[in-house]
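Asks: next input, structure requested:
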Amino acid sequence: MPRFSVIVPCFKVQGFLRECLDSVLLQSFNDFELIAVDDCSPDGCGAILDEYADRDPRVKVLHLPQNVGLGRARNAGLPHATGDYLFFLDSDDTLTPGALRAMADRLAEAGDPDGPDVLVFDYARTYWWGGTRRNVLAHVLAEAGADTFTVADRPEILDLLMVVWNKVYRRDFVEENGFEFPPGYYEDTPWTFPVMLSARRIAALDRICLNYRQRRQGNILSTTSRKHFDIHDQYERVFAFVERHEQLWSWRPYLHRKMGEHCLDILAKPDRLPPADKAEFFRRTAQLFRRHKPEGALLDGEVALLEGGYAAYRLKRQAALAGREAGRRAEQTRRTTAARARRGWAGLRARLPLDPHLVVYSASSHRGVLGDPAAVYRKAAEIAPQLRGVWVVRDEETAAQLPPGVEHVIVGSRRYLEVTARANFFVNDVNWPGSLAKRPGSVHVHTHQGTPLKYMGADLLDKPGARLGFDVPQMLRRADRWDYSLVANRHSELVWERAYPCHFASARTGSPRNDVLVGAGDPGGGDFRLRHGIPEDHTVVLYAPTRRDYRRGGHVDRIDLARFAADLGEGHTLVVRLHPTLATGPARGLGLAELARRGIVVDATDEPHVEEVMLASDALLTDYSALMFDYANLDRPIVVHADDWAAYTASRGAYLDITAEAPGHVSRSYRELAWLFASGSWRDEESARLRADFRARFCEYDDGRAAERVVRTLLLGEPMPAAEPGAVRIPGQSVTDDLLASR
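Replies: Below is the predicted model of the structure:
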């Protein structure tokens, strides 16, 4: 008996069907059967299904003699299912890699001999133009935790999209209750509500297991048709089911309101119903609404309009739309007026002299006290208390997370305009907004965000994929405001002056954020280990992959995290830190969040201070992340996993071949990677030799005093020896002369 029976109804999807079938058959978990139902499709679906069945015994094909519709096609597959769990997969959607394994593990984790009745998992919408967007209510699954529950325990689970394909169902539970799909549109409704309300044990899986394809022409429910009237019959079936089960009567008010909202949503869509049919649709909805109205139900909001006539509904809706439009225009006018007032006021402030002691800081697009600017800020507070540091943050939420006593302003606010108009010094690791005008005499210090490996700035002009949505000329105009560019090595100096052809001076100060790493010795980061429950005697491997420009969205799973964590063995902890640009996208929902919840890995993506994460680790595993240049200061083992180096360099470009000039051993397949750690080669003498050469080249100015050097030389104007072997250059001095002299 297989674990899963995957039922796939097919009708006019020949262009998507192979991708759907492959996404199932190529899963790492193989204990399943695939029951494909050809719903008398007039295209090539039947032939495609027969082709797959001929070469894979897991595939069983049913050819229906006539078209019966999506719901009844699913029903046709039910008698042939022998799996523990039923999974209804639409034939234009796809499973994500590892989805079935994640489902099987989650079902086993529930610990019940019979298993949960229903497992609800997450999905992402994938658009025809290449975009991906995770379910906006994913937090509901994350908050559900590891225990099973009922809808009475967690009614918010019903806020998720009430469809059949984001769940798997225990087959015995389905058969015991006689659940089946009705004909017509909205067939998921009379299946999903009875199933969810009846389930005694529901489990949640906070992982994207399915890609929900958003076709350019929309799905069948977005067509204009009288078939949308089927919604009334489908809710009648839901109410009839509840009526037969007294223990569910308490859900009548919820379902009554849900029905009203659902029907009004259909009515409000401009492309669902023929205009001549809208009045009839409203009347039938109102009749259904009155017929099933619970005694004493209090109605408010839009559903209350169902108690009146269609003419009143239209008038109120038109008034509401007009009110929203008027409000939108008023808000736009208010913002325009306020912006003009702020600019005029800022212009007046800009006539005042600069404040020689005012330093404005920002990091990572105003995300808080982070990185190199934070290190400079802390050192300035220590050795130059006369300097007043003010941080620019993006919103009040970010401001609430700042350390106590940190003076701050919100970007774009009147206070922000006042501070930036008077500041003498600006310290940032990314460009300031284009609206910030550089006053004569002010000094802009650009720290960057580490040593560059991949192409940056003007070098991206030859990489159209990598600069998608990135305006290089605008970026260079903003970089024209730089006075100093901090560098940790001569490689960075050459790259920045080529990638940013602007009038700045390269300051050989080292990277301030790396001061805490230089000479750190044995692994520290005790607070990080304590927060995440990592035993003191564990060897911590930090995995820090970078984003890919050859894939829209930037995320590509290069290794199986669960497998790698298991292969590391007892006494090891795998810590994962995604690239910051992937932190809020779907990347974590593709397995990382769920693995972290189960304690298989530690997710350090949200840790604000990457230096602490590095200090807490014993080794770094990365692909092409610039983090390796910082990590080399710790003199701890580094392994580079470069299985897609050719694709990466073709799409993004690289300033050096990191596979030939690596800071440690290089793996080009998972087998090689696993062997490096299993054999202990990751920390052998050759690893130490490669690391020493790498550190000598790329950490040459990092001596633990970079922040002090920035404060004393660039903010205070004091003489202080620069990091050997170079010196801070003055604007206009030739970089080439410096390099030739120091070679």
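Asks: use CA for all of it now, contacts and neighbours both
Replies: Fine.
Asks: got a list of contacts for the helix or strand containing residue 123?
Replies: Here residue 123 sits within strand 118-127, counting by DSSP states H and E. The contact list for strand 118-127 (CA atoms under 8 Å, 6 or more residues apart in numbering) reads 103, 107, 132-135, 138, 141, 166-170, 196, 199, 201-216, 586, 589.
Asks: go through those residues and flag which are in strands.
Replies: In strands, defined here by DSSP state E, the members of the contacts of strand 118-127 are 132-134, 167-170, 202-214.
Asks: can you give me the strands for the stretch 1-150 of the chain?
Replies: Per DSSP state E, counting those that start in this stretch, the stretch 1-150 of the chain has strands spanning 4-10, 32-38, 59-63, 85-88, 94-95, 118-127, 132-134. These are given in chain order.
Asks: chain center to the last one, what's the gap?
Replies: In terms of CA atoms, centre = their mean, to the nearest Å, the centre of strand 132-134 is found 8 Å from the chain centre.
Asks: same question for the fifth one.
Replies: Relative to its chain's centre, strand 94-95 lies at 18 Å (CA atoms, centre = their mean).
Asks: surely residue 409 and residue 391 touch.
Replies: Yes. In terms of CA atoms under 8 Å, residue 409 counts as a neighbour of residue 391; the distance is 6.3 Å.
Asks: looking at these two, which one has more neighbours?
Replies: Remark: of residue 409 and residue 391, residue 391 carries more neighbours, 28 against 22, as counted by other CA atoms under 10 Å.
Asks: sec struct for that one, please.
Replies: Following DSSP: H, G, I helix; E, B strand; the rest coil, we place residue 391 in the strand state.
Asks: and the gap between it and residue 441?
Replies: From residue 391 across to residue 441, the span is 20 Å (CA to CA, to the nearest Å).
Asks: the structure of the following sequence is requested for comparison with the preceding one:
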Amino acid sequence: MTLISFVVPAFRVQGYLRECLDSILGQPFGDLEVIGVDDASPDGSGEILTEYAGRDARVRPVRLAENVGLGPARNIGLDRAVGEYVWFVDGDDWLVPGCLPHVAERLLTTRPDVLMVDHIRAHWNNLGTPSVMADMFPEPPGEATFRLRDRPETMRLLHTAWNRLVRRQFLAGLGVRFEPGWYEDVSFSYPVLMAAERIGVLDWVCLNYRQRRSGAITRTRGDRHFEVFAQWHRVFRLMDQWGPAVEELRPAVFERMIWHYLTVLGNGRRIAPELRPAFFAQIHADYVQFRPPVGYPVPAGVEGVKHRLVAAGRWRTFSVLRSASHARDAARRSVRRAGRRVLPVARVTAGVTREAVLREYYRAELRRPLDPTLAVYAAYWYRGYACNPAAIYAAARRLAPQVRGVWIVRRDGVDTLPPGVEYVVAGSRAYYRALARARWLVNNVNFPDFVRKRPGSVHLQTHHGTPVKVMGLDQQRYPVGAVGMDFAKLLRRVDRWDYSVSSNSFSTQMWERAYPAAYTTLEVGYPRNDRLVLATAGEVQKVRAELGIGPDERVVLYAPTHREHLPGYRPPFDPDRLLDVLGPSGRLLMRSHYFEDRDRRPRGTAAGRLLDVSAHDRVEDLYLAADVLVTDYSSAMFDYAVLDRPIVVYAPDWEAYRLARGVYFDLTAEPPGEVALDFPALLDLFRSGAVRSERAEQARKRFRARFCALDDGHAAERVVRRVFLDEPAWPAPAGSEHRRDRPMTRNRAVTS
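Replies: Okay, here's the model as predicted:
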């Protein structure tokens, strides 16, 4: 029999589900199964479960036709489980590496009905908060099992389903199920503990309980928080049915109920002010109805005062106490902020710079009305006309001619603009005016921190590549690659976004976790790739001719990415040796700042067959010209794959890069073609013809299906129609399962 069945419900957790599944399947313990329940999720969660099931027979996906909610979804997974123990793990949490052998050993040694495991609250800002297990069990609990009446403090551990493993046959005999609605853990976790004959505690941190920045139910106001009362009523009905067997636990359970009610009420993000009197009234009613005849352990201090006010039904006094507490906390925060704002007089009275004057001008322009026809475009920190913004600009000129597009460029980039493109120079008066008054602001990176998000303005973030390396908040786990990053400022910039363009489902998943905010994702393909899809044979010939490439020459484009965490690093690469392998008809294009190293330039006859294209304005030209792409961790591979031409991943520093910089998936296991981990292997791939082998073709086919399905040549049009023309829908590209145009929201179990 399988030892552990993991039940993983999935609803709008696509950005985190891969990490959850990897954390389970990658454990040094294999006697497990994963029942992944797609609760009719509107995002890519179901596709991820299917993908993992195709790679690992231990994953059994279940796809529901309609959304049933977290509790019923868990029940459906439970009904399909075959393991001796069941562990309900939410799709956005993840296990601690190496924890399962310890869990399995404790299960096999003690055979408990319930095994409680420790956890950490993993906050979005990379901080961790420990649980209260160390306080509840100051002495190591060891392998001894107990009943709840012997250790009632166990109830003070968080009442969730994911911090405990339950013996499946015990659960079946008990007949306890998850109930529908919010706070579903309450009516499951407490009864299970009360009925268990053998409870074990493993004081080993096994699970990371993710605290997301946005989208959690605990941060959502509404009347559904009143459902907590029904869940607790179910607990007390069960206690009435079970009678004397659990009667002595009633005082401790009652205290937990009142604590939980006050926790929900005390969280201002849950109960709106107009609903708080009614919520308090229901707390008072439950206090009167369920208070044990023998009394209960009333907390000391302020918490005890709250309990006594609940008992008396004194909402006004309770409200005054609550307001005074919040005002005191707010005053303390204000004092701390004021202290941080104090500057030396010398700095305040320093000379006024031209930039300071222009910033004042910008603030004055913010008070003027938005220009309803103005769209501002920028790319790569104002370097010029490029990437997704350029493709969207061109489509907008055709589809929305009433929109006036203006580009922001550095002064040294003005000459690179196509004829007829209106522009302002970065840092000029016109630049600040355009930023202040534009209705639309389009960029493939973020605008500067001083830019304000005005009501009525629309910020469109297009990004500039499908991510291999970790980005945004995920970089917090890789400090070597995040030197100089200010994540608080990053999030303030992300909060300005209204729309985020995504090239594929994978990018959507990664952006949601890397940049958590309330923007709407436009999963439409990459506008900059429209040209690659629509390019004709004649256009390809023209581009090659402009680069001086003959029709019979075999062109290899080498385009490595930048190692920002290793300045000065150069992947081993000898152009002479590669050109020698390519033969007389071979040409090598190098798009890399490493080419500036003169010692690495080809010598002799090979020198004429190499072209430095690092400064070429349009990388799409280079893709069209090349017969083969050699790259490492660059997003170039995703764009080039649109052309369905051979790709070679050359990653001589793969292990170091993966550990120091961090990656989202294993390029060596899921490559777009052949992989070389050293330069001799790269030469062998070309020498043997493996670059175009059947294995390489199949790898590229799988890669294209996963990452290029949306690139049909009309991505820019879809963006323009949605953002500039406010058209809510568009036809799904051929080959894609469904389009995505949705806000970044999610539902999550409420735990306290």
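Asks: TM-score for these two?
Replies: After superposition, the two chains reach a TM-score of 0.51 (TM-score structural alignment, normalised by the length of the first structure), with 399 aligned residues with a CA RMSD of 2.6 Å.
Asks: can you select the buried ones from the ones in strands among the contacts of strand 118-127 of the first structure in ChimeraX?
Replies: A single ChimeraX command is used to select the members of those judged buried by 16 or more other CA atoms under 10 Å:
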select :132,134,167,168,169,170,202,203,204,205,206,207,208,209,210,211,212,213,214
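Asks: residue 599 of the first structure -> the second structure?
Replies: With TM-score structural alignment as the matching criterion, the partner of residue 599 of the first structure in the second structure is residue 608.
Asks: check the gap between its match and residue 724 of the second structure for me.
Replies: 47 Å.
Asks: swap in residue 483 of the second structure?
Replies: Spatial separation of residue 483 of the second structure from residue 724 of the second structure under the definition CA to CA is 37 Å.
Asks: residue 440 of the second structure should be in a strand, yeah?
Replies: Yes. Per three-state DSSP, residue 440 of the second structure lies within a strand segment.
Asks: counterpart of it over in the first structure?
Replies: Under the alignment (TM-score structural alignment), residue 440 of the second structure pairs with residue 425 in the first structure.
Asks: pretty sure that match is touching residue 440, no?
Replies: No. Using CA under 8 Å, residue 425 of the first structure and residue 440 do not qualify as a contacting pair, with a distance of 11.4 Å.
Asks: looking at these two, which one has more neighbours?
Replies: Remark: of residue 425 of the first structure and residue 440, residue 425 carries more neighbours, 23 against 8, as counted by other CA under 10 Å.
Asks: the more buried one: what's it in contact with?
Replies: For residue 425 of the first structure, the contacting residues are 356, 358, 359, 360, 442, 443, 444, 445, 715, by CA under 8 Å, 6+ apart.
Asks: swap in 7 Å and give it another go.
Replies: 358, 359, 360, 442, 443, 444 (CA atoms under 7 Å, 6 or more residues apart in numbering).
Asks: gap between it and residue 312 of the first structure?
Replies: In this view, residue 425 of the first structure and residue 312 of the first structure are 62 Å apart by CA to CA.
Asks: now do residue 536 of the first structure
Replies: In this view, residue 536 of the first structure and residue 312 of the first structure are 69 Å apart by CA to CA.
Asks: same check on residue 685 of the first structure?
Replies: Shown here: residue 685 of the first structure relative to residue 312 of the first structure, a distance of 82 Å by CA to CA.
Asks: ok, those two, which is more surrounded?
Replies: More neighbours sit around residue 312 than around the other of residue 685 of the first structure and residue 312, counting by other CA under 10 Å; the figures are 13 against 10.
Asks: comparing residue 608 and residue 724 of the second structure, which residue is more hemmed in?
Replies: When residue 608 of the second structure and residue 724 are compared for neighbours, residue 724 comes out ahead with 19 against 11, by other CA under 10 Å.
Asks: the strands in the stretch 201-350 of the second structure, which residues?
Replies: Listed in chain order (using DSSP E, counting those that start in this stretch), the stretch 201-350 of the second structure turns out to have no strands.
Asks: the helices in it, which residues?
Replies: For the stretch 201-350 of the second structure, applying DSSP state H, counting those that start in this stretch gives helices covering 227-242, 244-247, 250-266, 276-290, 301-312, 315-341, 345-348.
Asks: distance to residue 718 of the second structure and mean neighbour count added to those helices, as TSV?
Replies: As requested, the helices of the stretch 201-350 of the second structure are exported to TSV (distance: least, CA to CA, whole Å; neighbours: other CA atoms under 10 Å):
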stretch	distance to residue 718 of the second structure	mean neighbour count
helix 227-242	41	17
helix 244-247	61	13
helix 250-266	43	19
helix 276-290	44	17
helix 301-312	55	15
helix 315-341	44	12
helix 345-348	49	8
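Asks: to residue 209 of the second structure, which of these lies closest?
Replies: helix 250-266 (18.5 Å; CA to CA).
Asks: in which helix or strand does residue 713 of the second structure reside?
Replies: Secondary structure (DSSP H and E) places residue 713 of the second structure outside all helices and strands.
Asks: got the contact list for the aligned partner of it in the first structure?
Replies: Taking TM-score structural alignment, residue 713 of the second structure has residue 704 as its aligned residue in the first structure. Listed by CA under 7 Å, 6+ apart, the contact partners of residue 704 of the first structure are 515, 516, 518.
Asks: what range does the strand holding residue 123 of the first structure cover in the second structure?
Replies: So strand 118-127 of the first structure is aligned with nothing, judged by TM-score structural alignment.
Asks: same deal with stretch 174-193 of the first structure?
Replies: On the second structure, no counterpart of stretch 174-193 of the first structure exists by TM-score structural alignment.
Asks: endpoints of that stretch, how far apart?
Replies: Terminal residues of stretch 174-193 of the first structure lie 13 Å apart, using CA to CA.
Asks: same question, stretch 607-625 of the second structure
Replies: Using CA to CA, the end-to-end distance of stretch 607-625 of the second structure comes out at 19 Å.
Asks: I would like the residues contacting that stretch, please.
Replies: Identification of contacts with stretch 607-625 of the second structure by CA under 7 Å, 6+ apart yields 386, 540, 543, 544, 587, 588, 589, 590, 591, 592, 593, 640.
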